[in-house]
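Participant: Quick one: sequence plus predicted model below, questions after.
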Amino acid sequence: MRRLVCALLLVATTAIPTLALAEDDAAMLELADKSRCTACHDVHEKVTGPAWADVAKRYRNDAGALERLVLKVREGGSGAWGTVPMSPNKRVPEENIRKLVAWILALK
């Protein structure tokens, strides 16, 4: 009986963070869609712009990436992922850009 209870507790405590992450992912994807990010980006596939999983991989160990990428998303730019420029996103509140970039950088 004790083993069964321990096993159930283990499953319950490991499932909760996964569920929270899935809910967070859904909220971030909705925010990205409302901000029109998904017109050029996808989590796992390159569209016009790079896949966000590739962005996370490239900048994973870069301590200054968050600030630089927030600025790049807001102001636009080119050259980091090819020749197609990224349009500026000045109509998107900086708080939302910061949330999305932080989420992208945390992707596995």
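Facilitator: Happy to help now that I have it. Numbers count the residues shown, from 1 in each chain.

Participant: going forward, measure contacts and count neighbours with C-alpha atoms only.
Facilitator: OK.

Participant: buried stuff in stretch 61-70?
Facilitator: Buried residues in stretch 61-70, defined by neighbour count with 16 or more other C-alpha atoms under 10 Å: 65, 66, 69, 70.

Participant: hold the first one in mind and look at this next one:
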Amino acid sequence: MKKLAFVVLMGALCYACGNSAEESPKTNTTEPADKTATETPKPADDMSSNPDYTKGLSLIGNSDCLTCHKVDEKLIGPSYRDIANKYENNEANLSMLAEKIIKGGSGVWGQVPMAAHDNISQDDAKAMVKYIFLLKNN
């Protein structure tokens, strides 16, 4: 009898754990597969209709960037907001930061180096930086 109760209990537990994904509705969006990118705080005004914001968010969410960076908190690297507040939004900084994403670097934010991302195109790296610039505190 104890074995039967145990089997029924384990079956119910497996059923409960396995069905949680089915309860959430599936939507057809172009948002990144990595949900941590979509859960990041947005600036005070809603930027979700800004193409630079949505493209950059998608690219960052589909890369390994969130392993080392967060929007508002230092993780391994600086927060995106700290980067946005440090650099003026101009073409020179856009190009320089895009190159840092592609080639990597160290020394600006401490001794931990940022890995190179040579698989990211110049245009995509610039789109990522444009997104970061939009996070600047006013």
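Facilitator: Arrived safely. Just so you know, these numbers come straight off a predicted model, no measurement behind them.

Participant: about what we covered before: among the buried residues of stretch 61-70 of structure 1, which are located in strands?
Facilitator: Judged by DSSP state E, strands contain none of those.

Participant: Pick out whichever of the residues you listed sits closest to residue 94 of structure 1.
Facilitator: residue 70 (7.7 Å; C-alpha to C-alpha).

Participant: Now do the same for that closest one: its match in structure 2.
Facilitator: Using TM-score structural alignment, the partner of residue 70 of structure 1 in structure 2 is residue 98.

Participant: Surely that match is in contact with residue 131?
Facilitator: No. Using C-alpha atoms under 8 Å as the test, residue 98 of structure 2 is too far from residue 131 to be in contact (11.6 Å).

Participant: what's the offset of the helix ranked longest in structure 2 from the middle of its chain?
Facilitator: Looking across structure 2 with DSSP state H, the single longest helix is helix 2-23. Distance of helix 2-23 of structure 2 from its chain centroid, counting by C-alpha atoms, centre = their mean, to the nearest Å, is 34 Å.

Participant: which is the next helix or strand following that helix?
Facilitator: Downstream of helix 2-23 of structure 2, the next assigned helix or strand under DSSP states H and E is helix 35-38.
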